[in-house]
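Enquirer: generate a structure from the sequence data that follows.
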Amino acid sequence: MNELTIPELVARAANEFPDAEAVVDGDVRITYAELREQVREATGAFAGAGVEPGDRIAIWAPNGLRWIVTVLGALGAGATLVPLNTRYKGDEARWPLSRSGAKILFVEDGFLGIDYPAMLGVDGSGVPGLPALRTVVTFNGPARPGVISWDDFTAAAVSPDEADARAAAVRPETVADILFTSGTTGRPKGAVVTHEQNVLTYRAWTGRTGVRAGDRYLIVNPMFHTFGYKAGVLACVMRGATMVLQRTFDVPETLRLIEQEKITVLPGPPTVYTALLHAPGRDEHDLSSLRLAVTGAGDVPVALVRRIKDELFPQVVTAYGLTESSGTVTACSVDDDDETIATTSGRPIPDVEVAIVDGEGGPVPAGTDGRILVRGYNVMKGYLDDPEATAEAVRDGWLDTGDRGRLDERGNLTITGRTKEMFVVGGFNVYPAEVENALARHDAVAESGVVGVPDARMGEVGRAYVRLRPGRTATQEELVAHCRERLANFKVPREVVFVDDLPKTASGKIWRVKLKERL
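Expert: Reported below is the predicted structural model:
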């Protein structure tokens, strides 16, 4: 397997597994040979639309066949993918669209009852505040002012030979995607990753986890996230596995798909497996096809791993990664024991280094807690148009992950904390500063501090400590509703605690560590 670009992976899969099912999306089933033809048409459509190599295209839509075809087609045209979280509100989506200068945006009409173009104020004259965005394409709706249909988009495709020439021109060093990840400032930054980085990283990931040809992989992780896009779509194309798509996680539907489609691989956050284990009527479904679970979290209870293995999956592995590392740093293997899988995130993937350092940057002994640094081909090229943030994050080739952990004598990594104070809600990263910025826009809020608190179902949820302005009043329900209008649901705090004062650091910043101590 010598391919180093994603178009080469698509061609290889079509040549090696032409008649194997590539995608199952509801009632639609296509083979790898058919997928290549649809991707070729999409590549031609991008060329016909005037998209040049290096241009950015954005997609704001749920898991679906057209998501896959659009993304692989764009990559074949030499364009760069900018995926958007489907839970984003208009202002949240506007930032990555503006920052990346995306030329075309793809949406699905009506997903979750949302009119995505309307949230951006799209009309016949364009998209307010986004001068680079010249076209909005709907996957499933009719053309309307400011929006064209999928059929209109593909109608202008260049010839298949011209599309093939575009795909052949993509180089390993061509930028494949820019995934935006929030930080302590609350403003998302775009992590720039190339074709070669993605191919090498997920060749290593599939080799370690054991995803293989013939697997039937249920992609329930959202494809706007590295877990769904890279460890899902790219991993399946690389190995010739079948992608069975689920738009959102719904336990009865997941159980139905496992039984009907003979699912063998189902990655997800621990909350997915907890929900399946406790699902009413689980015993009424034939789940015997399940083979492999892949999950990631700071610490998965040993009892949960054993129960997953006893009741659902013969093989369970854990892994660790972040957007800035192409999504993967370490992974266990199926041969590791239950305790290793449950209490560590495994060893670095081949040719990637992990170092644990103290506050001064010096190495610490095995078993000692410290900052996690990563060096290797998986480390992003940098943050989009942000050399200062890049220089702060990557020094001498070492990526400072912002996480804390320790390595054992065998090189297994255990995550012990997050320097950046991020918390994870149902598998999605939440950065306190972003929620605090939303709260600050409420007239009654003087200041706030947001932390993650344990939750049995979601792993963690947000709790906001809020100090009100003198003479102003607000209720928990009011502030939660205020956030819900401005933030994706997973970022909205589940609880608001009103306080007279908030702990501060010497520099006057909210001291979230002290807030955590109140739990």
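Enquirer: could you use CA atoms for every contact and neighbour count after this?
Expert: Will do.
Enquirer: which element is D152 on?
Expert: D152 belongs to helix 150-155 when assigned by DSSP states H and E.
Enquirer: could you do N221 as well?
Expert: Using DSSP H and E, no helix or strand contains N221.
Enquirer: let me know the helix or strand that the closest residue to T416 other than its chain neighbours is in.
Expert: Distances taken as Cα to Cα, 6 or more residues apart in numbering put G405 closest to T416, at 4.7 Å, once the chain neighbours are dropped. For G405, the host element (DSSP H and E) is strand 398-407.
Enquirer: let's compare: structure for the following, please.
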Amino acid sequence: MNHDCPIREGARQTPDAEALRFLEQTWTFRMLDAEVARWTEALVARGVGQGDRVALLSTSHPSVTFLFWALGRVGAVFAPLNARLTSAELRPLVDAVEPKLTLALGSLRERLTGAEALEAFTQGMVATSVPERAWDAETPRVILFTSGTTGRPKGAVLTEGAFRASCQGSAANLGRHAAPRWLGTLPLFHVGGLAMLTRTAYEGGCLLLHERFDAEAVNRAIDVDGATHASFVATTLERVLDARHDRTLPVTFECALIGGGPVPTALLTRARAAGLRALQTYGLTEACSQATTERPQEADGRTAGPPLPGLEVRVVGADGAPLGAGHEGDVEVRGPTVMVGYWNQPDATREAFHDGWLRTRDVGVLDARGRLTLLSRRTDLIVRGGENLYPAEIEAVLANHPAIAESAVVGVPDSHWGEVPVAFVVLRSGHSLPEDLDAWCRQSLARFKVPTRFVEIETLPRNAMSKVERSVLRRDAMSHPMYQSGS
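Expert: Model prediction:
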């Protein structure tokens, strides 16, 4: 199936509708279309065409959106690089995609040898009529590198069709909105950020782009700029509520998608009291963001919801056979949002698929209503005396303790049990390490699941994609003095 550029469509159908906002600047669809045309002309002048890769190092900036849509018009592939990476980490990624062109935001150019300044790329360029090209749904659109928590980063190749299917599935789940105004606080080198950029364009909405997350700015966007949708994790949701002092949200705000792990029950209750409908999700880069999401009318905060319409999610055993409801196993995803493979890594691509299903390497369980509960990444699984322990289950219990802001549980070697769980906890302001954590856990967890130690830590170590670096915590746990609850 072929498509037209959604920005061009918007310029024809709703030319004066707001399409992009950044700081005090706004672009209507007509203005955005003209800007994208200039960037398209600049790419053509540089010889960038069908199948070429363009690497970019940038934080979220309007120029990133202009470049993204212009690349689609010439059939080139967008390869955004994580702006938090060092020069040493970036170089092998650039080498892997072999870009025709490399651009970087001025403040980041020193990290990327040979990169041209993003802000100056179209200087002196006047838009002319570049021949229109139909957008094939199967054409590679983006190469997004995974975070590399389990090894060398791999470039997931996502198509135009994958982004459109993701938008359609999410809209079908949330209910269609005439012109959604998505709050764009996730970086545009992240699949979540690109999901918001694309779905606002496909649905004729507006992207309220922020360079980084700021709770005060988020609340201004909700109260003043008419934001209707947003994506948060538990910690950013809490910061938004804290900053607004639990003031009720305007009725124009529809919902927030919550990813990144379990959300404390008290936080969900607090959000509901403020009129903020929070829907838990499960997603991954290789599936173009969301794979499952709670349905608005059924959300209870207990699961990550059922598959998005158009997608299938199943749980399989060690032999690859599907398991029934209530049985723990490996999560697999199938549908039009799934990547076509890893860039120039055929072996990794073959390993990632099983009979057409994407192997996520995550562990979960489906309930009788088809709703997914994510238990762990396979590499995070703790095996204690033959029993499987899932960090997410323990972290969900700790998340509900009033003194704990966030936690991470890792397994460390033990001569008797093989492995035992150790919990690292970040405390809320004004709290000291509670003496009742052991007892708190025992109220909800079997004895063998209760951490053997609780270690206070100022902040959890995270990689460039903000995922907890459990390998660092494991090393710390093995060298940390023993701590017994209440000592």
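Enquirer: work out the TM-score between the chains.
Expert: Remark: TM-score between the superposed chains equals 0.77 [TM-score structural alignment, normalised by the length of the second structure]; 413 aligned residues with a Cα RMSD of 3.1 Å.
Enquirer: returning to what we had before: contact partners of the helix holding D152 of the first structure?
Expert: E41, A42, G44, A45, A49, V137, T138, F139, N140 (Cα atoms under 8 Å, 6 or more residues apart in numbering).
Enquirer: buried set for it?
Expert: Buried residues in helix 150-155 of the first structure, counted by 16 or more other Cα atoms under 10 Å: W150, F153, T154.
Enquirer: adding distance to D283 of the first structure, write those out as TSV.
Expert: As requested, the buried residues of helix 150-155 of the first structure are exported to TSV (distance: Cα to Cα, whole Å):
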residue	distance to D283 of the first structure
W150	42
F153	46
T154	45
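Enquirer: now the strand holding G405 of the first structure: which residue numbers in the second structure?
Expert: Under TM-score structural alignment, strand 398-407 of the first structure corresponds to residues 357-366 of the second structure.
Enquirer: and the matching stretch, how far from the first structure on average?
Expert: Stretch 357-366 of the second structure, aligned to the first structure and superposed, deviates on average by 0.7 Å (mean Cα distance after the TM-score superposition for the first structure).
Enquirer: which residues sit against that stretch?
Expert: Outside stretch 357-366 of the second structure, the residues touching it (Cα under 8 Å, 6+ apart) are 314-315, 324-334, 338, 352-353, 372-379.
Enquirer: show me how far it is from its chain's centre.
Expert: Using Cα atoms, centre = their mean, to the nearest Å, the distance from the centre of stretch 357-366 of the second structure to the centre of the chain it belongs to is 17 Å.
Enquirer: and if you look at stretch 231-251 of the second structure?
Expert: Relative to the centre of its chain, stretch 231-251 of the second structure is centred 19 Å away, using Cα atoms, centre = their mean.
Enquirer: quick check: chain neighbours aside, which residue is closest to the aligned partner of T265 of the second structure in the first structure?
Expert: Alignment note (TM-score structural alignment): T265 of the second structure maps to V302 of the first structure. Using Cα to Cα, 6+ apart and skipping residues adjacent in sequence, the residue nearest V302 of the first structure is A342, 5.0 Å away.
Enquirer: and if you look at G75 of the second structure?
Expert: Nearest to G75 of the second structure is Q50, by Cα to Cα, 6+ apart, at 4.3 Å.
Enquirer: in a helix, R306 of the first structure, correct?
Expert: Yes: counting by DSSP: H, G, I helix; E, B strand; the rest coil, R306 of the first structure is found in a helix.
Enquirer: how much space between the residue minimising distance to the centre of the second structure and G260 of the second structure?
Expert: Using Cα atoms, centre = their mean, the residue of the second structure that lies closest to the mean C-alpha position is G192, 4.1 Å off. For G192 of the second structure, the distance to G260 of the second structure (Cα to Cα, to the nearest Å) stands at 11 Å.
Enquirer: count of residues packed around the nearest residue to V340 of the second structure once chain neighbours are set aside?
Expert: Leaving aside its sequence neighbours, V340 of the second structure sits nearest to V157 (Cα to Cα, 6+ apart; 5.9 Å). Using other Cα atoms under 10 Å, V157 of the second structure has 26 other residues around it.
Enquirer: same check, this time on R133 of the second structure
Expert: 14.
Enquirer: cool, E41 of the second structure as well?
Expert: Quick note: E41 of the second structure (other Cα under 10 Å) scores 23 neighbours.
Enquirer: ok, and for the host helix or strand of it, which residues are buried?
Expert: Assessed by DSSP H and E, E41 of the second structure sits inside helix 29-45. Neighbour-count burial for helix 29-45 of the second structure, counted by 16+ other Cα under 10 Å, picks out 29-44.
Enquirer: against the first structure, where does it fall?
Expert: Against the first structure, helix 29-45 of the second structure falls on residues 32-48 (TM-score structural alignment).
Enquirer: what's the average distance of the matching stretch to the second structure?
Expert: Stretch 32-48 of the first structure sits 1.3 Å off on average (mean Cα distance after the TM-score superposition for the first structure).
Enquirer: which stretches of the stretch 251-400 of the first structure form helices?
Expert: Here the stretch 251-400 of the first structure has its helices, by DSSP state H, counting those that start in this stretch, at 251-261, 270-277, 302-311, 338-343, 387-393.
Enquirer: name the nearest residue to D19 of the first structure, sequence neighbours excluded.
Expert: Using Cα to Cα, 6+ apart, the closest residue to D19 of the first structure is T31 (5.4 Å).
Enquirer: do R486 of the first structure as well
Expert: Closest to R486 of the first structure by Cα to Cα, 6+ apart is K89, at 6.0 Å.
Enquirer: next, the contact list for T349 of the second structure, please.
Expert: Contacts of T349 of the second structure (Cα under 8 Å, 6+ apart): G341, Y342.
Enquirer: ok, now T330 of the first structure?
Expert: Neighbours of T330 of the first structure in contact, by Cα under 8 Å, 6+ apart: A319, Y320, G321, S345, G346, R347, P348, I349, L413.
Enquirer: cool, T252 of the second structure as well?
Expert: G226, A227, T228.
Enquirer: what of Q280 of the second structure?
Expert: Here Q280 of the second structure is in contact with L257, I258, G259, T293, E294, G301, T303, A304, G305 (Cα under 8 Å, 6+ apart).
Enquirer: 10 Å - rerun?
Expert: Applying Cα atoms under 10 Å, 6 or more residues apart in numbering, we find Q280 of the second structure in contact with 231-234, 256-263, 268, 292-296, 299-305.
Enquirer: so what corresponds to it in the first structure?
Expert: In the first structure, Q280 of the second structure lands on T318 (TM-score structural alignment).
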